[in-house]
Structure formats: structure tokens, C-alpha cells
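>>> just need the structure, nothing else, for what follows:
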Amino acid sequence: MDFERRSEPLLPRRQFILRVLWYGTFSFVLLGISLGIGTLGYHYLNELGWLDSFLNASMILAGMGPVDALKNDGAKWFASFYAVFSGVVFLSTVAVFLSPIAHRFLHKLHLGD
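Modelled structure (predicted):
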């Protein structure tokens, strides 16, 4: 989905809301997949229950840090890479989610040019 160019008129409100919903949906799907990867990794590599695995993955993805101690080297390797992955995914998701809003704001500023 392309954004309108500087010389084009501002997108109508209904289309803008649909764009925000589309980008929001994509963002939440990306977060859900990332959360699933973390949950599976903690469950199988650190031998945690599903709820504890989900909690640890959520805390890492949100930037808070792990809750449970890591039991083996495989879990430590996974947690290290998942933490870096989560940081990139979280920042990228925020950028994707806010991009239509930021674009509309900037486009409004340049309409008079």
C-alpha cells in the first residue's frame, strides 16, 4: 500500500482509518508471531510450562526482562538471541504502526507548498 505523494491531495478520512487499521493489524500479527516464537522457545528449551513461557516471552518482548532463571546453555543461547530479536521487532512494529499517522501529519504540513 503506497502512501500518497506530496503533490496528491490528503487521503479521505475513511481511507485513512482503513490504512491505520491495516497497519495496526500487520503490527499485531507481527507481535503475535514474535510472541509465539518466544513462547515455544522458552517452553521447549527452558522446560517451562506454557503460561510461564508466555510470561517470559512477553516480558522480553516488552523490554522488561525475563522472569524465570534459565536452566541450561541452550535456553541461555535462545534467550540471548530472542532478546536482540525482540528489541528489533518491537521498535520496527512501533514504526510500522505509527507510519500512517506520521505520514498524514507531515503530508498536512506540506499541503500549502
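>>> only C-alpha atoms for contact and neighbour calcs from this point on.
Will do.
>>> now do the same for Asp2: helix, strand or coil?
Under DSSP: H, G, I helix; E, B strand; the rest coil, Asp2 falls in the coil class.
>>> and for comparison, fold this next one:
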Amino acid sequence: MYEKKTQAMLGKKAFWFRAFTHLLMALGFITLTLIIGALGHWFFEDDIHWHEAAIDAALVIGGIGVSKLPATIGGRLFYAMYGVYVSLAYAVAVSIVVLPFAHRILHKFHQDDERENDKDDE
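This next block holds a predicted model:
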């Protein structure tokens, strides 16, 4: 998927396409996380509508917390585990978005090192 350090650097148009696809992957992952949270909250709580469950899941993803605390033990345990999962999901989503830029910077450094080594060999 990515070019090796011995290969030429990817063109700007192809790089921005790669960055855009990574952004779409991260948004898809966040959407999946939102769906998991809404379904879990809706499943474990008895008297909650699906739209309230979706809002609560979105608030947890945003770091605000739920608007109404879960009443059941299952709901409380779910939100405890979901909070841990959301923290990890945030790190994964940020990593997916940053990855193409980090790879391009490191690829540029490797190319600069190879050019300096070629000059030293002459």
C-alpha cells in the first residue's frame, strides 16, 4: 500500500487521495463506534428510545458523557466498558488520519539520507 524507501515519493495528487481515503476510513470507524454505543445503550436500558441512545453514544465519543445515567447494572457496565473502548478508538482514528503524513515525512528523510550517502561515496 505504501511505497518503500527505495521507491520514488508518491506524487501530490496521489498523496492527497491517500490522505482523503484515510480520513474516510477514520470517519467510518467513528461511525461504527457510534453505532456500537447506540445499540448497546438501547439494548441494556429498558425505557430509552433509539435517538436518545444515539445522542448518549455521541456525547460519550465527544468526551462529554451521557445526558441521562443508565439505570440498569448492565447499562452501567456497558458504558464503563464503552468509555474505555472510545478512548482507544479515538487513538486509532487519529492514527489513521496522521499515518499518510507521517509516512511521507519519514520517506522524505530517508531519501535525503540516501542522497547524502551517495555524495559521500563519490
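>>> give me the TM-score for these two chains.
Once the chains are overlaid, their TM-score stands at 0.89 when taken by TM-score structural alignment, normalised by the length of the first structure; 112 aligned residues with a C-alpha RMSD of 1.4 Å.
>>> which parts of the helix or strand encompassing Gln15 of the first structure are buried?
Assessed by DSSP states H and E, Gln15 of the first structure sits inside helix 13-45. For helix 13-45 of the first structure, the neighbour count (16 or more other C-alpha atoms under 10 Å) marks 19-20, 23-24, 27, 30-31, 34-36, 38-43, 45 as buried.
>>> likewise for stretch 100-115 of the second structure?
100, 104, 107, 111.
>>> the second one and Val86 of the second structure: what is the separation?
Here the criterion is C-alpha to C-alpha, to the nearest Å. By it, Arg104 of the second structure lies 28 Å from Val86 of the second structure.
>>> and if you look at the last one?
According to C-alpha to C-alpha, Gln111 of the second structure and Val86 of the second structure sit 37 Å apart.
>>> looking at the second structure, which helix is longest?
Taking DSSP state H as the criterion, the second structure has its longest helix at helix 73-121.
>>> and the residue nearest to the spatial centre of the second structure, what does it touch?
Centroid-nearest residue in the second structure, with C-alpha atoms, centre = their mean: Ala93, separated by 0.8 Å. Applying C-alpha atoms under 8 Å, 6 or more residues apart in numbering to Ala93 of the second structure gives the contacts 26-27, 29-30.
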